[in-house]
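In: fold the following, please.
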Amino acid sequence: MRLSHASLLATLGLASAASKPPHSARLWATHYNGHVYTLTLDGEHLSLTDKLKTCGKMPSWLTYDSETRVLYCSDEDGTADPSTHGSLTAYSTAPNGKLHEIASTKTIGGGVNSAIYENGDGEKYIAIAHYEGSAVSTYDLPLKENAPYKQAFRFHMDHKGAVPQQDSPHPHEVFLDPTGSFLVSPDLGADLLRIYSISADDGHLHECPAVNVTFGSGPRHGVFWTDGTNETIQTAENGQITHQRQFAAVGKTMIYLVNEIGGTMMSFDVAYARSGCLDLQKTQTLVPYTGGKMPKGATPAEIRMVGDMFYVSIRSDQGFKPSDSMVTLNRSPKNGSVSLRNKSDAYGKVPRTFAINRAGDLVAIGNQASATVIIVRRDRETGDLGNKVAELQVGQPGKVGTAEGLSSVIWEE
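Out: Below is the predicted model of the structure:
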């Protein structure tokens, strides 16, 4: 599953500065009202083209497989109590963006994020982070009706964390490393980065030692950065090759992490150890906000990256009253440290998620409490976020601090 330098750059969303914004584009969004919406962007006009009552009681996250044109939706309903559950639903996508349900299955409760990964033969799987369910689970793809999970990792804590929100383990995301050999899951409740190596044979996840994050940080979302240089190595344990995994270890790799409770951003150097796991060393902690201090009640939510530019959405800072903020950060090519570049308008309240299109010239912001999808311009030369291009109300607004309103938005790319 080795990725070429060109493939890595494409994965990171880099695009030619000479390309022009698409005339028409498709997006999908979820709302905690139990609907998945299809949106169409034509120039500067964003419109609702379809909606579907689906994905359980609390549609929370969308993951799109562009190769198979299948969309996956995670339902956040349920808890760690086995008498409750969430769901995972797969949809085929028509040329007009309409969705047709292929299969659905019950899951551990609280599914808030998912990621698709592969084994060495290109067979696909999906991993889900279960916030209230205190678990990470995986499923074989293509998804079958009422399919059982492939694996389930359930977590427990002996002691509560720094704040009531850390009453139990709360995995908030799963994201793939640049080689496709590892999955990382930030656990907001346990202040851990949980790490799994992926078996090239059968796609099974193998637990690696978790990495401690500063007590009370509440890690939420993260991204990998890589310089794209390759070196072939094998995983080994006591001199023996394990899982028959051979992957491309990049010359320079880092993880950038945003912490919801501590209001910080951290960077880690990543080493591909011959033990078959990842070795992380923290190199920086900063507050990703103007003046180096997060406003009271404000929290970082989502982080995205294009090249050496990072973007973080800030919920409830009211930086552009009555709207919240997006912040842009620069990465130093010298040591990988990040510094705040500027702050821009999110054009709504509680920007829970956002997505940057493949061309790198448009950003779709999902404002949860406002229940709006906002399209803003991104300058591909400077990386700065600019003016609002389009806006659409998607479902009813939600109350700040509750699981109401818009929950996710992605591009059909």
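
In: only C-alpha atoms from now on, for both contacts and neighbour counts.
Out: Fine.

In: please compute how far the strand or helix carrying residue 25 lies from its chain's middle.
Out: If you go by DSSP states H and E, residue 25 is part of strand 24-31. Chain-centre distance of strand 24-31: 16 Å, with C-alpha atoms, centre = their mean, to the nearest Å.

In: in that strand, what counts as buried?
Out: Neighbour-count burial for strand 24-31 flags 25-31 (criterion: 16 or more other C-alpha atoms under 10 Å).

In: ok and the helix or strand that that strand is followed by relative to strand 24-31, angle-wise?
Out: Using DSSP H and E, the helix or strand that directly follows strand 24-31 along the chain is strand 35-42. Comparing the axes of strand 35-42 and strand 24-31 via axes from the mean of the first three to the mean of the last three C-alpha atoms, to 10 degrees yields an angle of 160 degrees.

In: this one as well, want them side by side:
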Amino acid sequence: MHKLLFFIIPLITPYAMAETLDVFFGTSGNESKGIYYSTFDTASGKLSGAKIVAEIGSPGWITMDPDKEYLYAAGTLNEACVAAYKIGENGKLTFLSSANTEDGRSAHTAVHPSKKFLITAQYGGGSVSVFPIKSDGSVGKRSQHIEHNGGSGVVPSRQEAPHPHWTGFSPDGRFAFIPDLGLDQIVIYKVDEAKGTLSEHSVAQSVPGGGPRHMRFSIDGKYIFLLNELTLSVTTFSYNARAGKTARKTTTPALSDEAKSHQEFNSSSEILVHHNGKFVYSANRGDDTVTLYWANPISGHLTVKAVENVRGAFPRNINLDPSGNWLLAGGQHSNTVNVFAINQKSGELKHQTGNVINIPQPICILFR
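Out: Now for the predicted structure:
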């Protein structure tokens, strides 16, 4: 009996639960027609050819509600807006409603865990907005508008004014987090779930000239990993969930100075935390690579372990499939999406030759 178990156990791998997933792509540029759709085979890592499922101008960021019934896109329908869609079979998107942002195009949007409202960040407008979500998934007219003020000025060409770049919530939904590239800060708001409103709470100060872009919580919620676009680095903050306060700990460069010297332009674009909590990934535009870090579970400190070429140009977005076995990288300037297998012990990436699809300027990858 013991010998039989010995031979059966090795066969139980992450691939045993293989399935076909819906994948949506936000796009930009003159060749883009809107939101594209593909399917992803978690056993083979194969993407199907992409097709258009919703026509909307430059849907730069797309997201879903927690139950994955509705998709929300920050794009343009005559004017800059947030559009709501019902997700159907085979990636079909049924338009429900749209609401004008009234302050320029949104760089990012996130749905609150309660599904009662979503928030947006307007990079050019320097503002954050709240939109109610109705019971049928449609989005209502803007209900709150908050303007950020100032600018760190450390990098004059990029930090002359506030530039909110990402939106998200604490794991318990009590606080909203807005990394602001222009302020070198994460602006933290207290959430009133019943009213669907935000109120000023605290600020997390990043490194001078870092240019905060995106952030992620550690799996246990004790740390925040903040991606600094301008310095290509990740700053780790400890997080007090009860108080909604942070403390800056360490900053880890994504690339060596020697690697950055090969390109005239370099900037960070996206950061991800693997489901096992051990691996963190960030994408580097210009160098066109993905950096792998190992996260110390005690201190939250990150250590660079590998840098992998994305086999595409200008990786604006990367994402992990729900199984944690695969990473997808979108090349904005190469119009490609490449697939990488993840080594579950080391976190290292292996490019899947032949698993490449073409999409016009893919800048957001969303698994359902």
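
In: report the aligned residue range of the second structure for the strand holding residue 25 of the first structure.
Out: The alignment of strand 24-31 of the first structure onto the second structure (TM-score structural alignment) covers residues 20-27.

In: what's the mean distance for the matching stretch versus the first structure?
Out: Superposing on the first structure and averaging over aligned pairs (mean C-alpha distance after the TM-score superposition for the first structure), stretch 20-27 of the second structure comes out at 1.4 Å.

In: residue 59 of the first structure and residue 212 of the first structure, how far apart?
Out: For residue 59 of the first structure, the distance to residue 212 of the first structure equals 30 Å [C-alpha to C-alpha, to the nearest Å].

In: hmm, I typed the wrong one, I wanted residue 179 of the first structure.
Out: From residue 179 of the first structure to residue 212 of the first structure the distance is 23 Å (C-alpha to C-alpha).

In: which one of these two has more residues nearby?
Out: Counted by other C-alpha atoms under 10 Å, residue 179 of the first structure and residue 212 do not tie: residue 179 has more neighbours, with 19 against 13.

In: aligned partner of that one in the second structure?
Out: Going residue by residue (TM-score structural alignment), residue 179 of the first structure aligns to residue 172.

In: and its match, that's in a strand?
Out: No: assessed with DSSP: H, G, I helix; E, B strand; the rest coil, residue 172 of the second structure is coil; it does not lie in a strand.

In: contacting residues for it?
Out: Residues near residue 172 of the second structure by C-alpha atoms under 8 Å, 6 or more residues apart in numbering: none.

In: and the longest helix for the second structure?
Out: helix 2-8 (DSSP state H).

In: what's the strand holding residue 25 of the first structure packed up against?
Out: strand 35-42, strand 59-65, strand 406-411 (3 or more C-alpha pairs under 8 Å, 6 or more residues apart in numbering; DSSP states H and E).

In: tell me which of these sits most buried.
Out: Highest mean neighbour count of these: strand 406-411, a mean of 27 (counted as mean count of other C-alpha atoms under 10 Å).

In: mean distance, that strand to its aligned residues in the second structure?
Out: Looks like 1.4 Å for strand 406-411 of the first structure (mean C-alpha distance after the TM-score superposition for the first structure).

In: what's next to that strand, contact-wise?
Out: So strand 406-411 of the first structure is contacted by 25-32, 59-63, 352-357, 364-373, 394-395, 397-398 (C-alpha under 8 Å, 6+ apart).

In: how about the helices in the second structure?
Out: Going by DSSP H, the second structure shows helices at 2-8, 257-260.

In: how about these, which one is nearest residue 235 of the second structure?
Out: helix 257-260 (17.4 Å; C-alpha to C-alpha).
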